[in-house]
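Chemist: kindly return the folded structure for what I paste below:
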Amino acid sequence: MSIFDRLRKKSITQFDNAYLTAHRFTDGKGFPPSYIDFATHLGWGRLCGLFLIYVPLGQHPDSWTIRSPCIKQAMDSFYEEMEHDPFLLEPDGYEGIEQSLVPFATSENGEYLVWDLAHRSSDDELPIYVLAARMGGIRYGAPNLYDFVERCENDEAVKSMLGPGYAKLPLIFEPLPLER
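Modeler: Here you go, the predicted model:
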């Protein structure tokens, strides 16, 4: 049983399963297994009382297919405008990371959760990084979404991922309605 089975309390929002299984990134592979597990067990909603995890929802405004490209475009424009300032990659980013980041979630405090497509693991997971609010830094989150969620409920780990102003987050999931 995954951590997402424990969070499932209500019926999930209908997601676009065909897109979830058929989509391929530039590396020729699909979504990470932990994200697929999340989408199929939980769907669209708020995770740990803070993160809006975008899943494929067709043409709905909160669909991964709509939000991820929009966020990625803003990220690319920001990093280009800032002329790839190395300060913006601290504390855990590396030169060129911004080019391989794929957003999949946002926090209600302005952080983005992104996958690093350049470092897919042998089990097809993508490492998760946290872009600070206003893209003012990059912190390593976890090797996959399972570990990210588990780290959210650990006081020291959440500070490492999100910054010293955070305390551990509740292990909850709130399905959100698909309103337009």
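
Chemist: only C-alpha atoms for contact and neighbour calcs from this point on.
Modeler: OK.

Chemist: Three-state assignment for Tyr140, please.
Modeler: Using DSSP: H, G, I helix; E, B strand; the rest coil, the secondary structure recorded for Tyr140 is strand.

Chemist: what about it, neighbour count?
Modeler: 21 (other C-alpha atoms under 10 Å).

Chemist: that one contacts Asp116, correct?
Modeler: No - using C-alpha atoms under 8 Å as the test, Tyr140 is too far from Asp116 to be in contact (9.9 Å).

Chemist: could you also give me the structure for this second sequence? I'd like to compare it with the first:
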Amino acid sequence: MEIQVVSKSSSLGDAQELNAIRILGHQLPASYRKFSAAFGYGRLGGLVIIYSGDPIHPDSVIIQGGRVKSFIDESISEDYFEFRPASDERRIGNLYPFAASENGEYFAWDLNSGEEGEYLIYCIGARMAGLRYAARSLDELFDKLCGDSIRGVMGPGYKPLPRTFEGL
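Modeler: Below you'll find the model as predicted:
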């Protein structure tokens, strides 16, 4: 994964701490741990904010991810999550967010899926407007977002993102 670093993050994840973190009893995916230790908290392609791996950072995978997870759970219980395209309530209940676009989409792992230390990644539409399969790992997600496959992940109105990372 080639990424031009525009600016460094002030919040790099500690490799040992990242290995110890559990999300609802599940270890963080290998690609996220590697990314967080190398790049930290920041914005990919000028659009997608990857949550910090530092558990006490206010925009961390623990704190912000947990906050967004509660929004997802509420949208299911209050019946305003749109279960199209290609989504079902069981899968949505297993999702745990780790990133968000500045346009309101969320990227989340399906904690009950995947293999080889990874979880399948889904894109949740802005305002909980549907769910799309995105990738098998963070590396594959970045490749898709920075290529023509972005339209299949985020929708037809998107163009490939630049391969840049801006630390926050």
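
Chemist: TM between them?
Modeler: The TM-score (TM-score structural alignment, normalised by the length of structure 2) is 0.90; 167 aligned residues with a C-alpha RMSD of 1.8 Å.

Chemist: common neighbours of Tyr140 and Asp116 of structure 1, please.
Modeler: Pro127, Ile128, Tyr129 (C-alpha atoms under 8 Å, 6 or more residues apart in numbering).

Chemist: nearest to Pro91 of structure 1, of the residues you listed?
Modeler: Among the shared contacts of Tyr140 and Asp116 of structure 1, Tyr129 lies closest to Pro91 of structure 1 (C-alpha to C-alpha), at 10.9 Å.

Chemist: so how far does the biggest helix by length in structure 1 sit from its counterpart in structure 2?
Modeler: In structure 1, with assignment by DSSP state H, the single longest helix is helix 64-81. Following superposition, helix 64-81 of structure 1 is found to deviate from structure 2 by 0.8 Å on average (mean C-alpha distance after the TM-score superposition for structure 1).

Chemist: what range in structure 2 does that helix sit on?
Modeler: Using TM-score structural alignment, the residues of structure 2 aligned to helix 64-81 of structure 1 are 61-78.

Chemist: list the buried residues for that stretch?
Modeler: Across stretch 61-78 of structure 2, burial judged by 16 or more other C-alpha atoms under 10 Å covers Val61, Ile62, Ile63, Gln64, Gly65, Gly66, Val68, Lys69, Ile72, Asp73, Ile76.

Chemist: ok, stretch 46-60 of structure 2 next?
Modeler: Residues Leu47, Val48, Ile49, Ile50, Tyr51, Ser52, Gly53, Asp54, Pro55, Asp59, Ser60 are the ones in stretch 46-60 of structure 2 that count as buried (16+ other C-alpha under 10 Å).

Chemist: mind listing what the aligned residue in structure 1 for Tyr158 of structure 2 touches?
Modeler: Superposed on structure 1 with TM-score structural alignment, Tyr158 of structure 2 falls opposite Tyr166. Going by C-alpha under 8 Å, 6+ apart, Tyr166 of structure 1 touches Asp155, Val158, Lys159.

Chemist: need the three-state assignment for Tyr166 of structure 1.
Modeler: With three-state DSSP as the criterion, Tyr166 of structure 1 reads coil.

Chemist: not counting its neighbours along the chain, what's nearest the residue mapped onto Ala20 of structure 2 from structure 1?
Modeler: Matched across to structure 1, Ala20 of structure 2 falls on Ala22, judged by TM-score structural alignment. Sequence neighbours aside, Gly30 is the residue nearest to Ala22 of structure 1 in space, at 7.2 Å (criterion: C-alpha to C-alpha, 6 or more residues apart in numbering).

Chemist: work out for me the element Tyr96 of structure 2 sits within.
Modeler: Secondary structure from DSSP states H and E places Tyr96 of structure 2 in strand 95-101.
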